[in-house]
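Q: Here is a sequence together with a model predicted from it:
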Amino acid sequence: MIRTSRRQLLAASLAAAAPTGLAAPRGASAQARPSSLTIISHRVHQQVLSEGGGGDVLADWRERNGVSLEWVTLDLNAIHDRAFREARLSSSNITMSYVLNTRAVPSTFAMFEPIDEYQQRDPIEEFEDFSPGMVRAYTHQGKRYGVPVRHSVNALHYNEAYLQERGLDRPPQVIDELVEYARKLTFTKPDGTQVHGWGIQADNYSDVVSMARAFGGDLINENMECVADGPGMVRALETLREMYQDGMMPRNITAMKQNDMITAIQNGQVAMQYFPFGRTVLFNNPRSSRFPGKFGTAFCLNSREGAARDEINTTAEFWCMMIPRNGRVKDMAWSLIKEISSKENTIRAAMNGNQPARVSAYADPRLLANVSYAAKEAQSLRHARVPMPAFDRSAQAKDIFVEEMQAAMLGMRSPQAAGANMARRIKPLLPR
């Protein structure tokens, strides 16, 4: 007679209860089904899976698996601080984290689960359809660690109602027009609302790097050299200083986070700013914007010479979904990632404002018909560069950049001195 222990019965019952479609669990016992899964991300990652023309993308998956999703949505720095702090614990209830390409370095990979075994057992369809460069960025020592989900190719967003009101028939085309346009778009409305012509994410580097490149400069070039003391970055800092000192940007901009800037644009307090193409869905949303349907997109500003050569100057960063190595329900995490990454759900999320990491998405008739900026975004993607290459001490480099950039903008340091300080302080951080 074969005797069955209580432990064996428990293991069998857990296995029977495993949600449909999950990969077979590794090890001797199954992973118990939780009632909810916790995800660390930015707010936009949640929104593009739940709001817009594509509907609630994950509704069927949640129902099939009997779980809810708990989204911990934070700003850029806080996302990684929280995700990495959790990943260093002996175990964590974090199911999945979104991780930006700037953090795709060996020390990060050590905290997260390789996905090759999951992909072999329960594959995401047509994985080769994902941007090869994005996949390579999350590959280390022959192992893949992340599934690309969103790229953020920047565009110039502008309030068409304000352009018309101020006598402008088009957005600025080249960097030399920026100050003139920002000055015209800075005014006080009859109801007392102060409108600022230009905004940047003053706690990050992407917007200013794009301006520096339009002036022929950079922060860290493709040869991994810090060139922040060059004339291109200095001119970008001079331009920021002029616009801030003359009131063309919000006075409290150094204290504003990304979500604050989004709200300011929706409320009509900022007339123009760089943001990923997909943000136009938020800016034009009648439920959250005071100017629904009034925001347009244009290519980021370039030099006159670059524009004459039909070059596009834009930056792109990208996000991957990663499974913490110390997670308790890794199989469910993979099932969730697989669901988000399907070709169909990629299109649905794109209709909600996501910028798809699958190359084929840009040929889908639904995307072309329902997303006004799809063709322009695809064109920008072909020219886009990351604003700063990934390296182990990139977070420190970012902090130095922000400190010096703000000092120049606020008038605490000359643009030349700020650029020189950036170069002097960042160069020792670069890989040798």
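A: Noted; the coordinates are in hand. Numbers count the residues shown, from 1 in each chain.
Q: Every contact and neighbour count from this point should use C-alpha atoms.
A: Will do.
Q: show me where the stretch 301-432 of the chain has helices.
A: Per DSSP state H, counting those that start in this stretch, the stretch 301-432 of the chain carries helices over the ranges 304-308, 330-341, 343-351, 365-370, 374-383, 394-409, 415-426.
Q: now what about the fourth one, what contacts it?
A: In other words, helix 365-370. For helix 365-370, contacts defined as Cα atoms under 8 Å, 6 or more residues apart in numbering pick out I347, A350, M351, A361, Y362, A374, A375.
Q: again, 7 Å this time
A: I347, M351, A374 (Cα atoms under 7 Å, 6 or more residues apart in numbering).
Q: before we move on, back to that, switch the helices of the stretch 301-432 of the chain over to a markdown table; also include distance to F295 and mean neighbour count.
A: Shown next, in a markdown table, are the helices of the stretch 301-432 of the chain (distance: least, Cα to Cα, whole Å; neighbours: other Cα atoms under 10 Å):
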| stretch | distance to F295 | mean neighbour count |
| --- | --- | --- |
| helix 304-308 | 23 | 14 |
| helix 330-341 | 28 | 23 |
| helix 343-351 | 17 | 23 |
| helix 365-370 | 16 | 14 |
| helix 374-383 | 15 | 17 |
| helix 394-409 | 27 | 20 |
| helix 415-426 | 32 | 21 |
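Q: Tabulate those helices (a markdown table), appending distance to W71.
A: As requested, those are arranged in a markdown table below (distance: least, Cα to Cα, whole Å):
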| stretch | distance to W71 |
| --- | --- |
| helix 304-308 | 41 |
| helix 330-341 | 13 |
| helix 343-351 | 17 |
| helix 365-370 | 26 |
| helix 374-383 | 28 |
| helix 394-409 | 24 |
| helix 415-426 | 35 |
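Q: Presented hereafter is structure B, for comparison with structure A:
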Amino acid sequence: MRTGQVRRSVLGLAVAGLCLSMVMNLCGCTLTGRRTLRLGIYAGSPWQVHESSGYEYIDEAIARFKANHPMVDVVYESGIRINDYTQWLDDAVVMGEVPDVFVMPDEKFGEYASLGVLKNLDPYLRQDDSCSESDFFPAAVQSGKYQYSQYALPYMMNPRLMFVNVSLLKEEGLKVPEESWTPEQFLALCRQLTRDLNHDGTPDQYGVVDYDWLDLAEASGLDLFSDDGHNVDLRGDQVRKVTETYRQLTEFMGSQTEREVLMEAGRVAFAPMSYAEFITYNPWPWKVKKYSGFDWICISLPQAADRTIRYAGNSLVMGMSAGTRDGELAWDLMKEFCVNQTTQTGILEHSQGMCVLQTDKSLLDAFLDDSGLSGDTVRAIMNQEGTRVRFSKYESAREQLADRMEKAAADPEDLDLQLVEIEETIRSYLRS
């Protein structure tokens, strides 16, 4: 063989080898058989509260995964704060660089599922005996459903609770409400607790702060949107009743802009509070102390006794990229975060989120012991039904509806006409 032919053969082999290497890298593997999974994760708490654990329990979960998959590397981009994370995800979708596995908040889940960014997980659940919907709290598993199929596994939850100023109730000769309290009882208590203490004609002690129309609608068991996400129904008597009740409630409600001032001063009896905020600011010795000048606890939100009440709160779910080439490995990594008991216990103990697994009752009770929040309360909330069905504009439609309904409650004249107009506006948005 002549020298030129040898050189061309060697070059050809080199180019072929380079092409093979590039193809294998694109597939997430190397010539040594190693594979790489990209993980999309944020830094800090997703709930806008202080969190000091960083990536500790995340790295521990990855280490456990790698112990069972020694030929797989898991990489993630560190330092992305939650406020920047959704934009980072959007950019990844646009660039075609979606991580194999990634977490996402409520407001992005329906959008990504509708755009085909997420892989349908139903086939994985059907063939995997180590993971079942029944492993999770009902509210948690529903948070990852889109049009009745599972497109994400629940990773972390943030139930919505009710802050109760126990000291203020005692001063007024009132008892802490029972867990089964109703919106009507809530309204009556707020009326009793709102006072003009300095007699200047303006209340300076309030029954509630930061409670919105949507809170009351959910407490009354209203299902307002159609399953296909194309319609909203505001014609029922129950919608009118909720709106009129909310108008009465606003008479005993402090300004939302003064929420922190009123709560710090102990001049408001009730306020919706997230589980994350409770865990962060409850006066346990190792937490950030807040609202410490009086006794306070958290209980469940009021709810109608004769209605199906759905979970009120936020969720963080974990999905798989529809374009991943390593579906089985990605599924195993998702299970390490969402199904593994050690990981979920770490979330309970080291983050401000609520675990998604129906864990041993004693574990949650021990963690919340002497905290001012009952484990039974949390379990009852997590055992509520989740959102009936999600669609791409679910979160944004809810926000628009709440804003318009609160304005209608503030101006009750011609309420029926306003409801028709709001219904038409929201329906047009849903169908646009």
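A: Yes, it's here. Source: prediction; values computed, not measured.
Q: What are the buried residues along the strand or helix carrying S9 of the second structure?
A: Assigned by DSSP states H and E, S9 of the second structure belongs to helix 3-26. By neighbour count with 16 or more other Cα atoms under 10 Å, helix 3-26 of the second structure contains the buried residues M24.
Q: what do we get in the second structure for A228 of the first structure?
A: Matched to the second structure by TM-score structural alignment, A228 of the first structure sits across from L234.
Q: got the contact list for that match?
A: Residues in contact with L234 of the second structure (Cα under 7 Å, 6+ apart) are L224, L419, E423.
Q: pretty sure Y98 of the first structure is in a strand, no?
A: Yes. When DSSP: H, G, I helix; E, B strand; the rest coil is applied, Y98 of the first structure is found to be in a strand.
Q: any idea what sits nearest it, other than its immediate chain neighbours?
A: In space, and not counting its chain neighbours, Y98 of the first structure is closest to M321: 4.7 Å by Cα to Cα, 6 or more residues apart in numbering.
Q: residue in the second structure matching that neighbour?
A: Under the alignment (TM-score structural alignment), M321 of the first structure pairs with M318 in the second structure.
Q: show me what contacts its match?
A: For M318 of the second structure, counting by Cα under 7 Å, 6+ apart, the contacting residues are V101, F102, V103, M104, A152, L153, P154, Y155, M334.
Q: picking that back up, include distance to V179 of the first structure when you put the contacts of helix 365-370 of the first structure into CSV, please.
A: Below are those laid out as CSV (distance: Cα to Cα, whole Å):
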residue, distance to V179 of the first structure
I347, 38
M351, 34
A374, 28
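Q: Nearest to S107 of the first structure, out of the residues you listed: which one, please.
A: For those, the minimum distance to S107 of the first structure (Cα to Cα) is 32.8 Å, reached by I347.
Q: Check the spacing between the match of M321 of the first structure and V6 of the second structure real quick.
A: Note on M318 of the second structure: its distance to V6 of the second structure, by Cα to Cα, to the nearest Å, is 52 Å.
Q: just D376 of the second structure next, same as before
A: 77 Å.
Q: go on, S167 of the second structure?
A: Distance, S167 of the second structure to V6 of the second structure, using Cα to Cα: 90 Å.
Q: Also T324 of the second structure?
A: Note on T324 of the second structure: its distance to V6 of the second structure, by Cα to Cα, is 40 Å.
Q: Alignment lookup: Y158 of the first structure to the second structure.
A: So, by TM-score structural alignment, Y158 of the first structure is matched to V164.
Q: and the spatially closest residue to its match that is not a sequence neighbour, how many neighbours does it have?
A: Spatially, and ignoring its direct neighbours in sequence, V164 of the second structure is nearest to F270 (5.0 Å; Cα to Cα, 6+ apart). The number of residues packed near F270 of the second structure is 28, by other Cα atoms under 10 Å.
Q: How about the one 4 residues further on?
A: If you count neighbours by other Cα under 10 Å, S274 of the second structure ends up with 22.
Q: Does A219 of the second structure touch Q303 like I think?
A: Yes. A219 of the second structure is within contact range of Q303, at 4.3 Å (criterion: Cα atoms under 7 Å).
Q: Tell me where the longest strand sits in the second structure.
A: What stands out as the longest strand in the second structure, according to DSSP state E, is strand 153-165.
Q: Check the mean deviation of it from the first structure.
A: By mean Cα distance after the TM-score superposition for the first structure, the fitted strand 153-165 of the second structure averages 2.8 Å away from its aligned residues in the first structure.
Q: all strands of the second structure, in order?
A: For the second structure, applying DSSP E gives strands covering 35-40, 72-76, 101-105, 145-146, 149-150, 153-165, 206-209, 253-254, 268-274, 296-299, 313-320.
Q: Distance to V356 of the second structure for these - can I get that in CSV?
A: CSV is the format used below for the strands of the second structure (distance: least, Cα to Cα, whole Å):
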stretch, distance to V356 of the second structure
strand 35-40, 19
strand 72-76, 23
strand 101-105, 14
strand 145-146, 14
strand 149-150, 15
strand 153-165, 6
strand 206-209, 29
strand 253-254, 33
strand 268-274, 16
strand 296-299, 19
strand 313-320, 9
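Q: out of the ones you listed, deepest packed?
A: With neighbours taken as mean count of other Cα atoms under 10 Å, the strands of the second structure reach their highest mean count in strand 206-209, at a mean of 27.
Q: what's the mean gap between that strand and the aligned bit of the first structure?
A: Looks like 2.8 Å for strand 206-209 of the second structure (mean Cα distance after the TM-score superposition for the first structure).
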